[in-house]
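K.L.:
No letters, just coordinates:
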């Protein structure tokens, strides 16, 4: 520790006297009071936090005592719906096709003006030679598919025949057989569908000829139908 040198005569230097006079007792008292206030503020905050924690714990304990033991509700298992939505139906397309069928085939058409007047009521479209019908009778074309109309009502048979012809044309078939029956099960034993089938076939542009089937192909209960070849079906109409 350095010591102040004493001037001759035993007096302190002038600088030492000025430092002692710069820090007064009032400044030390204010600093001491500030430190005490800060410590007191920290103590009050700690006490308030401790009190809040005790009150929260007391409230939670009171709540548990009031409620008592509880058990979760037994919720029933939820059913999982695995239903697959039905496929979309082309309703408008079906309606359009139905309208085309209704316009293309009419029950009011009289085919007698177009049918040959033999017992088989054969038919060939204008511009088609009668040799085509003779070849059809002789089995020149192989039957590639057939439609059986037994048990169908008139409207059902009409729609089934139109659909069958349209499908056969799309597949490029040339010769098909339509079984309409001999009418033995109808009232009066009249072959109702026989005449209707011929009337409907005459109205189909895709049909170029038809005739009664040969005995081993159904005889009077069926008709052989000759359709236009695929090249003619694809050709543009004038």
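P.N.:
On my side now, so go ahead. What you are looking at is a predicted structure, and each value in this text was computed from that prediction instead of being measured.
K.L.:
CA atoms for contacts and neighbours, from now on please.
P.N.:
Will do.
K.L.:
Helix or strand: which one has residue 78?
P.N.:
Under the criterion DSSP states H and E, no helix or strand holds residue 78.
K.L.:
what's the burial count for it?
P.N.:
Residue 78: 6 surrounding residues under other Cα atoms under 10 Å.
K.L.:
Same check on residue 194?
P.N.:
20.
K.L.:
Tell me if I am right that it is in a strand.
P.N.:
No: according to DSSP: H, G, I helix; E, B strand; the rest coil, the state of residue 194 is helix, so it is not within a strand.
K.L.:
ok, second structure coming up, stack it against the first:
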């Protein structure tokens, strides 16, 4: 066997190299590199996506229209709705006998039981200041009934004690009879807030109007 200058055979060098490699592998374990997890990329929001989608769009030229602000919606009138509901109740609960009413030729006068005679006398003499007025000319029977109920409800809210109802003398009605006048008398007697009423004085309308005394809403 041929020997090297160091006195060792080539096979001994190979065995020594293998031994060195074995020692290095046992002494230092192989390095393992762990890659950090990647964070998800943030997705663009809707505005960004929209701008990207319309990036190639060409804006329209300005128009000649005036920029007029739209009117704001009106607030809901709660009290008015309540009045309208009350009007429906009043209008649907009022029986009427037209023949019986037209057969009476009495003066238009009424006072609720318990009302002093002096109060009615004062009303007939014009001692109360008239605070409101309702003209029923041109109304049909149903229209007049609804208008009268709404008017009296509003007067009670505003504490108007004495008011005038103009019903006309019936010259424009069929057979020239005061149908609306007698209906107004009947409707007024159905109202608990009506204390008394009478035909107006000549200066206040005479036979074509009635003066009504209402309860005080503050009591």
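P.N.:
All right, it came through fine. Just so it is clear, the model here is predicted, and its values are computed rather than measured.
K.L.:
do you know how far the residue sitting nearest the centre point of the second structure is from residue 176 of the second structure?
P.N.:
Computing the C-alpha centroid of the second structure and ranking residues by Cα atoms, centre = their mean puts residue 76 first, at 4.0 Å. In this structure, residue 76 of the second structure and residue 176 of the second structure are 43 Å apart, going by Cα to Cα, to the nearest Å.
K.L.:
Equivalent analysis for residue 104 of the second structure, please.
P.N.:
15 Å.
K.L.:
Distance check, the aligned residue in the first structure for the residue nearest to the centre of the second structure against residue 97 of the first structure.
P.N.:
Following TM-score structural alignment, the counterpart assigned to residue 76 of the second structure within the first structure is residue 90. In this view, residue 90 of the first structure and residue 97 of the first structure are 11 Å apart by Cα to Cα.
K.L.:
okay, and the common contacts of those two?
P.N.:
Common neighbours of residue 90 of the first structure and residue 97, using Cα atoms under 8 Å, 6 or more residues apart in numbering, do not exist here.
K.L.:
Can you tell me the SS state at residue 82 of the first structure?
P.N.:
Applying three-state DSSP: residue 82 of the first structure is coil.
K.L.:
Give me the neighbour count for it.
P.N.:
6.
K.L.:
Residue 15 of the second structure too?
P.N.:
10.
K.L.:
That one -> the first structure?
P.N.:
Checking with TM-score structural alignment, residue 15 of the second structure has no match.
K.L.:
What sits closest to residue 136 of the second structure if chain neighbours are left out?
P.N.:
Distance criterion Cα to Cα, 6 or more residues apart in numbering; nearest residue to residue 136 of the second structure, sequence neighbours excluded, is residue 167 at 5.2 Å.
K.L.:
Trace the one you found over to the first structure, please.
P.N.:
Matched by TM-score structural alignment, residue 167 of the second structure corresponds to residue 180 in the first structure.
K.L.:
From residue 161 of the first structure, how far out is that match?
P.N.:
The value you get for residue 180 of the first structure to residue 161 of the first structure, if Cα to Cα is used, is 10 Å.
K.L.:
same deal with residue 15 of the first structure?
P.N.:
132 Å.
K.L.:
The two: which has the busier surroundings?
P.N.:
More crowded of residue 15 of the first structure and residue 161, by other Cα under 10 Å: residue 161, with 21 against 8.
K.L.:
That one contacts residue 146, correct?
P.N.:
No: look at residue 161 of the first structure against residue 146 with Cα atoms under 8 Å: they stay out of range, at 10.2 Å.
K.L.:
And for the equivalent of residue 149 of the first structure over in the second structure, the neighbour number?
P.N.:
Residue 149 of the first structure maps onto residue 136 in the second structure when the alignment is built from TM-score structural alignment. By other Cα under 10 Å, the residues close to residue 136 of the second structure number 21.
K.L.:
doesn't residue 170 make contact with residue 136 of the second structure?
P.N.:
No: the pair residue 136 of the second structure / residue 170 is not scored as a contact, 11.4 Å apart, by Cα under 8 Å.
K.L.:
The residue nearest to residue 136 of the second structure: what's it in contact with?
P.N.:
135, 136, 137, 180, 181, 184, 208, 209, 210.
K.L.:
now residue 83 of the second structure
P.N.:
Counted by Cα under 8 Å, 6+ apart, residue 83 of the second structure has contacts 150, 153, 154.
K.L.:
want to throw these into CSV with secondary structure, distance to residue 98 of the second structure and neighbour count?
P.N.:
As requested, the contacts of residue 83 of the second structure are exported to CSV (DSSP: H, G, I helix; E, B strand; the rest coil; distance: Cα to Cα, whole Å; neighbours: other Cα atoms under 10 Å):
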residue, secondary structure, distance to residue 98 of the second structure, neighbour count
150, helix, 22, 19
153, helix, 25, 18
154, helix, 27, 15
